[in-house]
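>>> A predicted structure for the sequence below; I have some questions about it.
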Amino acid sequence: MEDKKANIMAVSTIIVLSIFIIVARVSLKLSKPFFLIAGASGSVILAVFAHLIIRRRYKHSRKLLESQLVSQGIELRIEYSFLRKVAGVPTKFRYKELEEATDNFQALLGQGSSASVFKGILNDGTSVAVKRIEGEKHGEKEFRAEVSAIASVQHVHLLRLLGYCIIAGGPRFLVYEFISNGSLDCWIFQGRANRNQLPGGCLSWGLRYRVAIDVAKALCYLHNDCRSRILHLDIKPENILLDENYRAIVADFGLSKLMGRDESKVITNIRGTRGYLAPEWLLEHGISAKSDVYSYGMVVLEMIGGRRNVCLVQNGNDKSQRKWQYFPKIVNQKMREGKLMEVVDNRLTESGGIDEREVRRLVFVAFWCIQERAQLRPSMGQVVEMLEGHVPVEEPPDTQMIIVDLLAIDEELPDAHNMAPMAAIQTQPIDNNLPTTSTYSLDIS
């Protein structure tokens, strides 16, 4: 509209100026030099006026073009970001973005020995959990490879990795989707938190049983359905999150290990958390997917009892009187006595409504998973089948529980007295004459 007005004004000015010159020439009988000077002056004025109009139009066109390019660039970035999310490609965040998202890392969700987790909100409104890893030993190339492998994993019961950030010579960051109800340990262990939104302040039996199935499905996917088999290697209640519907989301692949499909075992430095480590870790026999199965079984027992599997009990102030209490050994004894309901979380038994057949099935599955011999443990796919009732479950064979002997060793610095029993345990063969099975079937109805 403004350009049209400018054109009309320019044409009108030219016409008026031409008429003025002609009238002046005729009526005033001005000399020819005056006419030439007036014409030249008018031409200069018109040239300047035209230049201003053209310049104005050029600036307007350039601003319009820049605006269109910016708009298209924003749309392309949004589309690119959307496609990256759909494809599971992790986003490389700038440190400034994470600093702003977490309000300078103020909202601490949790803290460990080498990592801290903060809640944040990205510019697009997405709630995230930002994990800051200190003292990362891996190189940048290896870290990127691990991030890519983890981000490519897409499953409803696995925590989604959204992106990462690398600071040269400093901490590294992993950006995950935010899960609202926190970790499983806060919902099953007594005294962990006040959970008034659930009856009894803890997960009901039905929710615990469903969580056991959710975690089993997630591990089954990692072990069998990924391009490279992924071993989690740190299954524990703290690494199992609960969404708004109390469905399980397996988290923290920081310790995970990629494993070729043709590999049966891999050797790696000991990692994981005490109380959930399979015997082959401690005996250096090499690990496999069955190591995750063992850790899963230990978590299931903790969900059943609402307590930690390994507790150090000390009578009075005498340090020499302390001893380890091993919950799986207690459960094993009650299982042989037919008194399984005595090991169930008392908060659940007080409220009632527990299916004793489900308790027996879950305990049986857990003990199959924590067999000392890895060959006796079921795959996670078989665990899912058993928990969903598609196949019956046999009563598991008695276990040696050599982990009890390992726990009996004092935690002081190694000396000749302590190293002797450790050496004896490491050379002790696991009984290979235990009964084997290929179907894990028994009608427990």
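Yep, that arrived.

>>> rest of the way, CA atoms for contacts and neighbours
Fine.

>>> so is Leu162 in a helix, a strand, or just coil?
Here Leu162 is recorded as strand under DSSP: H, G, I helix; E, B strand; the rest coil.

>>> That one contacts Gln154, doesn't it?
No. In this structure, Leu162 is not within contact of Gln154 by C-alpha atoms under 8 Å, at 11.3 Å.

>>> For the two, indicate the residue with more neighbours.
Higher neighbour count among Leu162 and Gln154: Leu162, with 22 against 17, using other C-alpha atoms under 10 Å.

>>> That one and Val156: what is the separation?
Plainly put, Leu162 is 15 Å away from Val156 if you go by C-alpha to C-alpha, to the nearest Å.

>>> quick one: common contacting residues for Leu162 and Gln154?
Here Leu162 and Gln154 share the contacting residues Gly88, scored by C-alpha atoms under 8 Å, 6 or more residues apart in numbering.

>>> Against that first model, consider the following:
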Amino acid sequence: MGDSITQDYASSPLDNDASSGKGNGYNSLEIASIASASAIVSVLIALVILFLYTRKLHPRSKIMSTTTKREVTMFIDIGVSITFDNVVTATRNFNASNLIGNGGFGATYKAVIISQEDQNVVVAIKRLSIGRFQGVQQFHAEIKTLGRLKHQNLVTLIGYHASETEMFLVYNYLPGGNLERFIRERSTRAVEWRVLHKIALDVARALAYLHDQCVPRVLHRDVKPSNILLDDDHNAYLSDFGLARLLGASETHATTGVAGTFGYVAPEYAMTCRVSDKADVYSYGVVLLELLSDKKVLDPSFVRYGNGFNIVQWGDMLLRQGRAKEFFTAGLWDVGPHDDLVEVLHLAVICTLDSLSTRPTMKQVVQRLKQLQPQLQTRVV
């Protein structure tokens, strides 16, 4: 009986439609077909509308993308608006006539930015070598960390621009040039021990800050005279800090000009590519030796001592032989306290020892230099 009821229930609609013979109704199959066709048409119309809408917006999106790419991110307010366009204008499209420095990370240009109130602000633009740095997104993240670093002896990072086709950093401009030029031109002026000591202490303080007070700590990896800038009062400022960590993963740190410059690179770093704060200490020691003497790190006069002889070996040799007087730049021995000069030479040599455990920390270097602080009036000996 149950089967009969089921059969009647299942067949009754079809029987009714078939027996009615009426043409003014639709069976379920026809209704389903119409519904499916309507849905397909609706989807097609929606896709066409979406396509046309997207195509219409595409030019606008391209403009917005270009604007974003040309954006300059600022860390501090210097009283004028710095944009991609006025940087290009102020450097004359990075013209050689505005060039004030050239290093392993890129070239630096002087740029005079003019505000709407006709007030001029001078900044330094470091144009980074495209292709040597990691991806743009990673660069954005890392450079913002560097923008938070503040110290009286660090060059101020004002802002930056980073895109696939252009990268540059905006720094405060320092009119005194770099230490490399200072050393090269100092024969034209009187030697002052007070000035040399101040430069040495300023740089040591900057490195001690990077090593001991930054979290995570920052290793410079390219400490050399051209990366130390001066103002008109011979205050020293360390530049290019933190840039070595932004290099692309494909770069090898053993090569010169990548993360370190031949002659200033610690021997263990050059051989193993393993960097530590003691590698910066070594580089600082080499800079200090150059600051005290008339010699370059790989001076031509060292040829007589054999291949590979450098300023580190020369300073150590003279100190051991009791001939320290011969090391110092012309006139310095006559105006500086002899004991203090020898002590600073000894400090520089210790900084460049092969043994990492024997090299001092930069904090210890600062403490020692402060103990050797010259008197305001330098006495002629």
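Everything's here; your move. Note that the structure is predicted; figures quoted are calculated from it, not measured.

>>> The closest residue to Leu288 of the second structure other than its chain neighbours sits in which helix or strand?
Excluding its sequence neighbours, the residue lying closest to Leu288 of the second structure (C-alpha to C-alpha, 6 or more residues apart in numbering) is Ala348, at 6.0 Å. Assigned by DSSP states H and E, Ala348 of the second structure belongs to helix 338-351.

>>> so where is that helix in the first structure?
Residues 356-369 of the first structure are matched to helix 338-351 of the second structure when aligned by TM-score structural alignment.

>>> By how much does the matching stretch deviate from the second structure on average?
Compared with the second structure after the fit, stretch 356-369 of the first structure shows a mean deviation of 1.1 Å (mean C-alpha distance after the TM-score superposition for the first structure).

>>> Would you map the strands across the stretch 1-150 of the second structure?
Residue ranges of the strands in the stretch 1-150 of the second structure, as given by DSSP state E, counting those that start in this stretch, are 73-74, 99-102, 106-114, 120-128.

>>> Could you dump the ones you listed into TSV and include mean neighbour count?
Output for the strands of the stretch 1-150 of the second structure, formatted as TSV (neighbours: other C-alpha atoms under 10 Å):
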stretch	mean neighbour count
strand 73-74	18
strand 99-102	16
strand 106-114	21
strand 120-128	21
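
>>> Adding distance to Asn310 of the second structure, write these out as a markdown table.
A markdown table is the format used below for those (distance: least, C-alpha to C-alpha, whole Å):
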| stretch | distance to Asn310 of the second structure |
| --- | --- |
| strand 73-74 | 42 |
| strand 99-102 | 24 |
| strand 106-114 | 27 |
| strand 120-128 | 31 |
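
>>> coming back round to it: buried residues in the helix holding Ala348 of the second structure?
340-342, 344-351 (16 or more other C-alpha atoms under 10 Å).

>>> ok so, going back, Val287 of the second structure is nearest to which of the strands of the stretch 1-150 of the second structure?
strand 99-102 (18.1 Å; C-alpha to C-alpha).

>>> Which stretch of the first structure lines up against that closest one?
So strand 99-102 of the second structure sits over residues 108-111 in the first structure, by TM-score structural alignment.

>>> Check stretch 277-296 of the second structure too.
Taken onto the first structure by TM-score structural alignment, stretch 277-296 of the second structure occupies residues 289-308 there.

>>> neighbours around the nearest residue to Asp185 of the first structure once chain neighbours are set aside, how many?
With C-alpha to C-alpha, 6+ apart as the criterion, Asp185 of the first structure has its nearest non-adjacent residue at 4.9 Å, and that residue is Pro237. Pro237 of the first structure is flanked by 23 other residues according to other C-alpha under 10 Å.

>>> how about Pro237 of the first structure, what's its match in the second structure?
Using TM-score structural alignment, the partner of Pro237 of the first structure in the second structure is Pro225.

>>> Its match against Glu180, yeah?
Yes. Between Pro225 of the second structure and Glu180 there is a contact under C-alpha under 8 Å: 4.7 Å.

>>> The helix or strand where Ser291 of the first structure lies vs the second structure, average offset?
Here Ser291 of the first structure is covered by helix 289-305, with elements defined by DSSP H and E. Compared with the second structure after the fit, helix 289-305 of the first structure shows a mean deviation of 0.6 Å (mean C-alpha distance after the TM-score superposition for the first structure).

>>> Could you point out the helix or strand that follows that helix?
Following helix 289-305 of the first structure toward the C-terminus (DSSP H and E): strand 310-313.

>>> so how far does whatever helix or strand comes next after that next one sit from its counterpart in the second structure?
Tracing the chain C-terminally past strand 310-313 of the first structure and defining elements by DSSP H and E, one meets strand 323-326 next. Compared with the second structure after the fit, strand 323-326 of the first structure shows a mean deviation of 3.4 Å (mean C-alpha distance after the TM-score superposition for the first structure).

>>> Would you indicate which residues of the following helix or strand past strand 323-326 of the first structure are buried?
Next helix or strand after strand 323-326 of the first structure toward the C-terminus (DSSP H and E): helix 327-337. Residues of helix 327-337 of the first structure classed as buried: 327-328, 331-332, 335 (neighbour count, 16+ other C-alpha under 10 Å).

>>> Check stretch 228-248 of the second structure too.
Counting neighbours by 16+ other C-alpha under 10 Å, stretch 228-248 of the second structure gives 228-230, 234-247 as buried.

>>> Which ones among those residues map onto strands?
228-230, 236-238 (DSSP state E).

>>> residues contacting the residue sitting nearest the centre point of the second structure?
Nearest to the geometric centre of the second structure sits Leu243, at 2.9 Å (C-alpha atoms, centre = their mean). The contact partners of Leu243 of the second structure, by C-alpha under 8 Å, 6+ apart, come to 105, 220.
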